[in-house]
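Colleague: heads up, no residue letters with this:
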C-alpha cells in the first residue's frame, strides 16, 4: 500500500513540534510581537505564589485561593452586567450572563475537591503562617454576597483598612441586588409586586413576602404568557442552587481539614459556615413550588 506521504516527497513528522517547525506559516519568533505569556501577563500571575512556610502543601493552598479569586472576578463581571441588563429590560444577555455565573459556581464547587486532598497534618504545618488572614475577608466574595442580596453591615468592617476595596464593597452594599432588580422588572411588566419591595433601603437584608410569592405564581402558572419572566425565575433557581452547593462543599472541606477549630480570621469555622447554609437568597422562587 502506498504511503500517502510518499507521492509528495514528504515524510511523516516525528512529532507535533516538528510539524509546527516545518510549517512555513508558523510564527516562532516573538521577540518583536506580543506572545501568549505577554497577553496573559503570566510573569505576574506565576510569580504571585509566595509561600511563607517550608511546607510543600502551601503551594496548593495558595493556588487554590488565587484561582478562586480569579473565578470570582469573572463572576462579578458577569453578575454586574446581568443586574445592569435586567434594569434596562435586556433579558437575553442577562440570561446568558446568569447562566455563566452558575457555571463558574460549578467550577468553584469542584475546586474544593482539590483542596480536600490536603490532610489535617498538612494544613497544620502551614496554619501558623497564615496569621489572621481568612477567606471571609475576600472583598470580591463580599461583593458577590451583597449583589446576591445577603446584606450585612458588619461585613463592611474587614475592608475598612483598604479604601479602594472598601469603596467597592460599600457600593455593592448600597445597590439593589440581582433579586431586587428582578422584582422591579416584574412590576414594569405589569405583575403586582408590593411597593415595599420596589423602593426600599437596599442595605437591608431581603425579607420574604407572600405578595411577592403570588407575583411569581402568576408567572409560573402561565409560563407561555410570561415566558421571559418564567425563564428568569429558573435562571435564579439555577444560580442559587449552584451557590448552595458551593457553600455546602465549603463546609465539608473545612470540617475535613480542620475539624471544628476556629477559623484563622476569628470566625467559628464550621459552625459559622453552617449558619450560611440556612441563608436563602431568593425565597419566593423556592416557596412557590409548594403552592403550584
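Modeller: Yep, that arrived. Predicted model, so just to flag it, every value in this text is computed and none were measured.

Colleague: Every contact and neighbour count from this point should use C-alpha atoms.
Modeller: Noted.

Colleague: Okay, buried residues for the helix or strand hosting residue 83 please.
Modeller: Assigned by DSSP states H and E, residue 83 belongs to helix 58-87. Buried positions in helix 58-87, judged by neighbour count with 16 or more other C-alpha atoms under 10 Å: 58, 60-61, 64-65, 68-69, 71-72, 75-76, 78-87.

Colleague: Second structure for comparison follows:
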C-alpha cells in the first residue's frame, strides 16, 4: 500500500501518533519510569523479582480498594445506597485480582524463596499500611496492629483516625436505624476501636430486611454486596495461608508472628456477623 493509500486507511498503524517530544505519552502519563524503578531486588536470586512484583501489584490494588471503600462510606454516611453498590462491586473485582496474585506467587518453590528470604530481614506484609487500612475500614479492629506504623506519622495518622471512626458495617447499621429498624443503642454508640460483636437486636433487624426484600430492597442488596466483600476477603486470607504453608511451612514469619499459625487464626475473624447468622435464622 502506498503512502497516499495509508492516509485513507483508518486502520493503518501509520495513523498512530508517534511524535511525543511535546506530548504526554503513555509512559509519561503512568510515570512508568518511577513505577518500574521501584523494582529493586537486593539479591541476585531470580525469584526475588517475582516476589517484589506480586507485592507491588497487590499494594496498588489495595490502594484502589481503600479509595472505593472510603468513597462508598462517605455516601453511606449521607444516606445514599445506590452509588455505593457500584463502588463495592469494584472492591469485589479488585479483591479477585488480589487473590489471583497468590497463584502467581505459588510458582515459587521453597528452595527458590530461601535464596533471598534472609535478605529483607524483618520486613513483612504484616507491616502493610494498605492492607491494615482495608481491614480497619471493613471493621477488623485491634489497636495493637497499629504499632508497626508508629515511626511513620504519615501512615499511623490515617490508620489511627480510621480506627476511631465507624466501619462500613457501622455505617450500614446506621442506615437501618434511619429507616426505622430497631438497632440497639449500644451498637450505634459502640467503641469503634473494637471489632464487632454479634448482637441479637441487629440480627432481628436484618431478619426484617431479609423477610421483606421488596420493601427494603436497597438495604437487602447492600447486605448481599457486603457479604461478597467479606467472602472475597476470606478467600484472600485463605490463599495467603496456603501460599505461606507451601513455601515456608510453619516457620516463624519474617515480621515476628508465628506465620501460618497466625494466618490460620485470622481465618476465624468475622466482619459482618449478623449477615452470616441471618441465613440460619430465616
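Modeller: Yep, that arrived. Please read these numbers as outputs of a predicted model, since none were measured by experiment.

Colleague: contacting residues around residue 225 of the first structure?
Modeller: Counting by C-alpha atoms under 8 Å, 6 or more residues apart in numbering, residue 225 of the first structure touches residue 219.

Colleague: So it: helix, strand or coil?
Modeller: Under DSSP: H, G, I helix; E, B strand; the rest coil, the three-state class of residue 225 of the first structure is coil.

Colleague: how far away is it from residue 212 of the first structure?
Modeller: Residue 225 of the first structure sits at a distance of 18 Å from residue 212 of the first structure (criterion: C-alpha to C-alpha, to the nearest Å).

Colleague: For the residue mapped onto residue 193 of the second structure from the first structure, the count of nearby residues, please.
Modeller: Mapped onto the first structure by TM-score structural alignment, residue 193 of the second structure lines up with residue 203. By the criterion of other C-alpha atoms under 10 Å, residue 203 of the first structure has 20 neighbours.

Colleague: again with residue 47 of the second structure
Modeller: 20.

Colleague: Trace it over to the first structure, please.
Modeller: By TM-score structural alignment, residue 47 of the second structure lines up with residue 57.

Colleague: Strands of the second structure, residue ranges please.
Modeller: Remark: no strands are assigned in the second structure by DSSP state E.

Colleague: Tell me where it has helices.
Modeller: 3-8, 26-30, 32-37, 46-77, 82-105, 110-114, 129-138, 153-163, 168-178, 185-188, 200-211, 217-248, 260-266, 273-281 (DSSP state H).

Colleague: would TSV of the ones you listed with distance to residue 145 of the second structure be doable?
Modeller: TSV is the format used below for those (distance: least, C-alpha to C-alpha, whole Å):
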stretch	distance to residue 145 of the second structure
helix 3-8	61
helix 26-30	33
helix 32-37	28
helix 46-77	17
helix 82-105	21
helix 110-114	26
helix 129-138	8
helix 153-163	10
helix 168-178	19
helix 185-188	23
helix 200-211	27
helix 217-248	17
helix 260-266	13
helix 273-281	21
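
Colleague: of all these, which lies closest to residue 17 of the second structure?
Modeller: helix 26-30 (11.2 Å; C-alpha to C-alpha).

Colleague: residues in the first structure matched by the closest one, start to end?
Modeller: Helix 26-30 of the second structure maps onto residues 36-40 of the first structure, going by TM-score structural alignment.

Colleague: Ok, stretch 100-108 of the second structure next?
Modeller: The aligned range for stretch 100-108 of the second structure is 110-118, by TM-score structural alignment.

Colleague: Residue 259 of the second structure and residue 72 of the second structure, how far apart?
Modeller: Residue 259 of the second structure is 33 Å from residue 72 of the second structure, by C-alpha to C-alpha.

Colleague: go on, residue 161 of the second structure?
Modeller: Applying C-alpha to C-alpha to residue 161 of the second structure and residue 72 of the second structure gives a distance of 17 Å.

Colleague: same deal with residue 189 of the second structure?
Modeller: Distance from residue 189 of the second structure to residue 72 of the second structure, by C-alpha to C-alpha: 21 Å.
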